[in-house]
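Engineer: coords please:
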Amino acid sequence: MNEAKAELRQKMRERVKQCAMTGGDTSRQFLQSIYAIPGIEGTDTVFAFFPYAGEPDITPAISRMIDEGRTVAVPRITGEDLTFHAINSVTGDFLPGAFGIPEPDSSWPTLFPEQSHLIRFPAVILMPGLAFSREGSRLGRGRGYYDRFLSDFLSHFAERRREITLAGVCWEAQIIEDIPVESHDIRVNCLCTEKNCILI
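Structural biologist: Sure thing, here's the model as predicted:
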């Protein structure tokens, strides 16, 4: 299975870059797709991300959510894990992380895991990936950051699971028929593309 995943990852990395090169400015379409997530209007806390290597640009959606008074957090790589820090702007004094992705400084408020008591529900977790299936399976970049984060988060808030929406954000071309899955893989509840929001 590892060989199959490695081969698929290489193929999808090229597809993501191609989508970014030919897709034009689709940030408004992704904003509309994210705002079509069921229950998004009543969501108090959003975990988001800054794009990397051709991933969709969702910064307009992040900005709008901040303006609306929601708590928005983005990840920082800390060792082998992701810590999510609350932000109040997409143009803050971010630092380039291990992969060149803008990250909050370690001194910024850590919403998860340190201050998880400040998380308000319902919550939405927007996450990138190299590929998704229409059944909700996700193929990451292979380092397991989101796998570990989701496992910890959903375990910590097991009693609030129905109030947590996992949303994959991807180009339409990243949705494929078959993704090799393992027992620890966690499925998303919906997919947000440049065309629409697909419910799983």
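Engineer: drop to CA atoms for contacts and neighbour counts, all remaining ones
Structural biologist: Fine.
Engineer: How about residues contacting stretch 61-81?
Structural biologist: 30-31, 34, 43-50, 82-90, 97-98, 103-104, 106, 111, 145, 148-149 (Cα atoms under 8 Å, 6 or more residues apart in numbering).
Engineer: So which of the residues you listed belong to helices?
Structural biologist: 30-31, 34, 145, 148-149 (DSSP state H).
Engineer: among those residues, which two are most distant?
Structural biologist: Between any two of these, the greatest separation by Cα to Cα is 26.8 Å, found for 31 and 148.
Engineer: which residue ends up closest to the midpoint of this structure in space?
Structural biologist: Among the residues of the chain, the one closest to the centroid is residue 127, at 1.2 Å (Cα atoms, centre = their mean).
Engineer: which residues touch that one?
Structural biologist: If you count contacts by Cα under 8 Å, 6+ apart, then residue 127 has 47-49, 166-169 around it.
Engineer: With residue 37 instead?
Structural biologist: With Cα under 8 Å, 6+ apart, residue 37 has these contacts: 190, 192, 197.
Engineer: Here is the second sequence; please produce its structure so I can put it next to the first one:
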Amino acid sequence: MTDPALEAAKADARLMMRAERAALEPGDSSLKLIENFPLELARLSPVAGYWPVGGEIDGRPLLAALAKAGRTIALPRMESRAGPARFLAWRGSEALTADAFGVPSPPSTGADLSPRLLLVPLLAFDRAGGRLGQGGGHYDRIISLYRAHGCIAAGLAYAEQEMDAVPTGPHDAHLDWVITPKEAIQCARGEGLRGRSA
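Structural biologist: This is a model prediction of the structure:
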């Protein structure tokens, strides 16, 4: 059962944060993510990233740096709009094809991977690990599924996407870390294996 007040608060926050993100100039933000990326996360592999859409911060240079350091990289593929997502190996040179949402993804014939680190897109975050996504709940389900296997969830965002408190409910998965062009935040309420290295 949904909470109408919570859903209204999320809708208002999404409207505000989409406008905030649209006004941002990316500049060298993608490179700053690499500078701020914690060593303990950089040791984990496989790493699941995402293909940026709709103004999401571009984590592809970070994925390239992790691949260069010997980490195995995966990207999600949604075979249907209902999910679930598959994480498929990606070496950066293979041609991508559109998934059920039209997002560039590795072909469905690729090797399935179980990530130890999930790099997650978002609209807004708070320092307790609250995350506001697009509203489909896909990443909430993904984080919950892989967290059960010891995976760590790290959001990638612009610093301007921070809120004092993201409106969240009982089914919203929290982040363990948020990496911005200004800092790496180890979240107070993250539920994964914070501080664990490979």
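Engineer: Relative to residue 132 of the second structure, how far out is the equivalent of residue 105 of the first structure over in the second structure?
Structural biologist: Per TM-score structural alignment, the equivalent position to residue 105 of the first structure in the second structure is residue 107. From residue 107 of the second structure over to residue 132 of the second structure the distance is 28 Å, taken as Cα to Cα, to the nearest Å.
Engineer: which of those two has more neighbours?
Structural biologist: Set residue 107 of the second structure next to residue 132 and count neighbours by other Cα atoms under 10 Å: residue 132 wins out with 27 against 17.
Engineer: Just the buried residues of the longest helix anywhere in the first structure, please?
Structural biologist: Criterion DSSP H: the longest helix present in the first structure is helix 2-23. Buried residues in helix 2-23 of the first structure, counted by 16 or more other Cα atoms under 10 Å: 5, 8-9, 12-13, 15-16, 19-20.
Engineer: which of those residues lies closest to residue 185 of the first structure?
Structural biologist: Distances from residue 185 of the first structure to these, taken by Cα to Cα, are shortest for residue 5, at 13.0 Å.
Engineer: Map the closest one onto the second structure.
Structural biologist: Looks like residue 5 of the first structure aligns to residue 10 there (TM-score structural alignment).
Engineer: does that match really touch residue 172, like I thought?
Structural biologist: No - Residue 10 of the second structure is not in contact with residue 172 according to Cα atoms under 8 Å; the separation is 11.5 Å.
Engineer: Where do the strands of the second structure begin and end?
Structural biologist: 47-48, 73-78, 85-89, 97-98, 104-105, 117-120, 124-125, 131-132, 152-156, 177-179, 184-186 (DSSP state E).
Engineer: To residue 6 of the second structure, which of those lies closest?
Structural biologist: Across these, closest to residue 6 of the second structure is strand 131-132 (Cα to Cα), at 12.0 Å.
Engineer: And the closest one, how far out from the chain middle?
Structural biologist: In terms of Cα atoms, centre = their mean, to the nearest Å, the centre of strand 131-132 of the second structure is set 10 Å apart from its chain centre.
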